[in-house]
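**Q** Pasting the sequence and the predicted coordinates here, then a few questions.
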Amino acid sequence: MTGNPRFSPRLSPRLSLRFSPSYLAFVLHRLSGVLLALFLPFHFLVLGLAIEGEARLDSMLAWTEQPLVKFAEWGLVVVFSLHLILGLRVLLIEWAPWGHAAMPDQSMPDQSMPNQSMPNQSAAGGLRHGWIGGGIVLALLAGFGFIAGVL
């Protein structure tokens, strides 16, 4: 008995893209941007306290000595580093001479030939995936460097 091909247990090509390193980089870049945007009002509050007077600022700075706040500062450094590196990745992908923009006449494989791959797909894909992994590692290293300097 053969199964229905429409209900294959394999993931469709479109769905499998959601589990790729590029999609992970997309999600991490957007999420880190949202977290940085949520941080800004708190940052402006602290700057406003500095204007109000020295006593208010000193009380806020004393509050920041708590371990939970120190951990949040570490997270902020990691999020900022991640957003910066993944943003540079986006610029690299947009401006580098590869992919569809570099070869508009050969950008899509011929559908009549099933084993034909996209030109420069392996070189560009390897560099992009290396950039994603390297960005995550550098962001975590920046965070660990920050926390080592704080402690």
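**A** Received the coordinates, thanks. Numbering: from 1, shown residues only.

**Q** only C-alpha atoms for contact and neighbour calcs from this point on.
**A** Will do.

**Q** show me what contacts the nearest residue to Gly87 once chain neighbours are set aside?
**A** Distances taken as C-alpha to C-alpha, 6 or more residues apart in numbering place His29 nearest to Gly87, at 7.0 Å, with adjacent residues excluded. The contact partners of His29, by C-alpha atoms under 8 Å, 6 or more residues apart in numbering, come to 82-83, 86-87.

**Q** Take this one as well and set it beside the first:
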Amino acid sequence: MSTGTGLRNDLRSRNHPAFWAFAVHRVSGVLLTLFLPLHFWALGRALSGEAALDGFLRWTERPLVKFAETALVLLLAAHLGGGVRLLLLEFAAWRGWQQTLLALAAAFSVAAALAFGLNVV
């Protein structure tokens, strides 16, 4: 097997919906992990006193923070969908309509984020 053929096969596999589901699941997991220290810091504001918490809550009313909250909901929904997908791959045999389920999981993630965003703004 030549190196060129292996590279072409590798690039073709990256255009498969399952690869993108894998990538979204991994990236959402990393981004959620990076968010956790900020979340714990924000919770710590409540322990620093009422003034510190009120100042933080006023800061969260900014449009960019509201957008980031919506993005966070999208990340959570995408990560949940990816986790369910992995569980189904492990325990169920539904290979024939796997692409449809991937599309439904993506649609659910976007719908959850939009519903949250429209409710917040």
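**A** Here it is on my side, so go on. Source: prediction; values computed, not measured.

**Q** So after superposing, what's the score?
**A** The TM-score (TM-score structural alignment, normalised by the length of the second structure) is 0.90; 119 aligned residues with a C-alpha RMSD of 1.8 Å.

**Q** rewinding a little: counterpart of the residue nearest to Gly87 of the first structure over in the second structure?
**A** Aligning on TM-score structural alignment places His29 of the first structure opposite His25 in the second structure.

**Q** Can you point out the helix or strand that includes the residue nearest to Gly87 of the first structure?
**A** Using DSSP states H and E, His29 of the first structure falls within helix 21-52.

**Q** mean shift of that helix relative to the second structure?
**A** The superposed helix 21-52 of the first structure is, by mean C-alpha distance after the TM-score superposition for the first structure, a mean 0.4 Å from where its aligned residues fall in the second structure.

**Q** if we can go back for a sec, among the contacts of His29 of the first structure, which are in helices?
**A** 82-83, 86-87 (DSSP state H).

**Q** Tell me the one among those nearest to Arg14 of the first structure.
**A** Minimum distance to Arg14 of the first structure across those is 22.8 Å, recorded for Leu86 (C-alpha to C-alpha).

**Q** which residues sit in contact with the closest one?
**A** Per C-alpha under 8 Å, 6+ apart, neighbours of Leu86 of the first structure: 25, 29, 132, 135.

**Q** So what's the residue count around the last one?
**A** To tie it back to what came earlier, the one meant is Gly135 of the first structure. Close neighbours of Gly135 of the first structure, defined as other C-alpha atoms under 10 Å, add up to 22.

**Q** Aligned against the second structure, show me the partner of it.
**A** Looks like Gly135 of the first structure aligns to Ala105 there (TM-score structural alignment).

**Q** nearest spatial neighbour of its match, skipping sequence neighbours?
**A** Per C-alpha to C-alpha, 6+ apart, closest to Ala105 of the second structure is Gly81, 5.4 Å.

**Q** Look up how far Val24 of the second structure lies from the residue positioned nearest the centre of the second structure.
**A** Centroid-nearest residue in the second structure, with C-alpha atoms, centre = their mean: Leu75, separated by 2.1 Å. From Leu75 of the second structure across to Val24 of the second structure, the span is 9 Å (C-alpha to C-alpha, to the nearest Å).

**Q** Thank you kindly, that will do.
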